[in-house]
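# test case, fold it:
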Amino acid sequence: MDQNAKKQREQKEYQEYVKAVTPVHNLWMNMTKAFVTGGVICMIGQGILNYCKVAGLDKEISASWCAVILVFLSALLTGLNIYPRIAKWGGAGALVPITGFANSVAAPAIEYKKEGQVMGIGCKIFTIAGPVILYGTVISWALGLVWWIGSFL
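You can find the predicted model right below:
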């Protein structure tokens, strides 16, 4: 009996500890922050597109410039340790767009630069991007093959 009571008391203490250290999240606030963060990133992208249009660039070139500038800004802000703070505040709103992918490529390279150019940056830069690049390359090759075979039919 004594052993059983001790076990129940320990379990109750553990449950209280877990409850005390588990962060409480406000779902509506998190969704609002993600919406605002993603919206601001998209507004910046739309601003870049509008500027390119005013500059006389066509739609495809404008889209390319928009992507390049957003990726550059994301990598730069990651290097300055600003983008992680934006992502922490905005959650999925900062991690879903193209800027989140650029952040996920740049962050491991920055984190492991102390291990050297090859074993640090060279190896770790593809931790997240590697599977995405591989999947994109294989799927695009497979779809191209299907399209090529379909062109003979």
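# from here on, just use CA atoms for contacts and neighbour counts.
OK.
# can you map out the strands along the chain?
For the chain, strands defined by DSSP state E do not occur.
# just the helices in it please.
Along the chain, the segments classed as helices by DSSP state H run 2-21, 27-54, 59-79, 83-90, 92-95, 98-111, 123-124, 126-152.
# buried deepest among the ones you listed, which one?
Across those, averaging neighbours per residue (mean count of other C-alpha atoms under 10 Å) puts helix 92-95 on top, at a mean of 24.
# before we go on, could you also do this sequence so I can check it against the first one:
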Amino acid sequence: MNQKDYEQLQTKLSPKTPIGLNVLKAFLVGGIICTVGQAISFFYIMNFDFTERTAGNPTVATMIFISLLLTGFGLYKKLGQFAGAGSAVPVTGFGNAVISAAIEHKTEGIVLGVGGNIFKLAGSVILFGVVSAFFVALVKLILVTIGVTHW
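All right, here's what the predicted structure looks like:
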């Protein structure tokens, strides 16, 4: 069997991906996660001394904590299998990636297992987030300095 015949056989036998359904599930679950995050933000604004601007950090921390709990109980994996990118793209997906690596390597010990592997998956997100934030801030500084904008 040559490569072309194999590819035709694989295409014929592979199940069709329901792209429309997958997009709908990702959209709905991602939207629900964001709605929960907005509700938590409103909770902090109404019940504590936060403004819309300052409620972001505790909201993100709370969402990551919720994803930590769901990951620890094995529920976030089921959500991810159902929703795909809808559960991976929000900040809860980042929390899931961090805690999953920690749980996976806990048998190797605290220092070498958890400590050495906790940011294995999320390390690139942190790295490129910091680098892109640096360049955005640099562009902002240049634009403000030359008077193009007044951010």
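# how about the helices of structure 1 in CSV, adding distance to Gln117 of structure 1?
Shown next, in CSV, are the helices of structure 1 (distance: least, C-alpha to C-alpha, whole Å):
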stretch, distance to Gln117 of structure 1
helix 2-21, 39
helix 27-54, 31
helix 59-79, 16
helix 83-90, 23
helix 92-95, 26
helix 98-111, 9
helix 123-124, 9
helix 126-152, 13
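# quick check: Ala92 of structure 1 touching Val36?
No: look at Ala92 of structure 1 against Val36 with C-alpha atoms under 8 Å: they stay out of range, at 10.6 Å.
# quick one: the spatially most central residue of structure 2 from Lys140 of structure 2, how far?
For structure 2, Gly93 is the residue whose C-alpha lies nearest the centre (C-alpha atoms, centre = their mean; 2.9 Å). Distance, Gly93 of structure 2 to Lys140 of structure 2, using C-alpha to C-alpha, to the nearest Å: 29 Å.
# equivalent analysis for Val91 of structure 2, please.
The gap separating Val91 of structure 2 from Lys140 of structure 2 is 25 Å, by C-alpha to C-alpha.
# now do Ser14 of structure 2
To Lys140 of structure 2, Ser14 of structure 2 is 49 Å away according to C-alpha to C-alpha.
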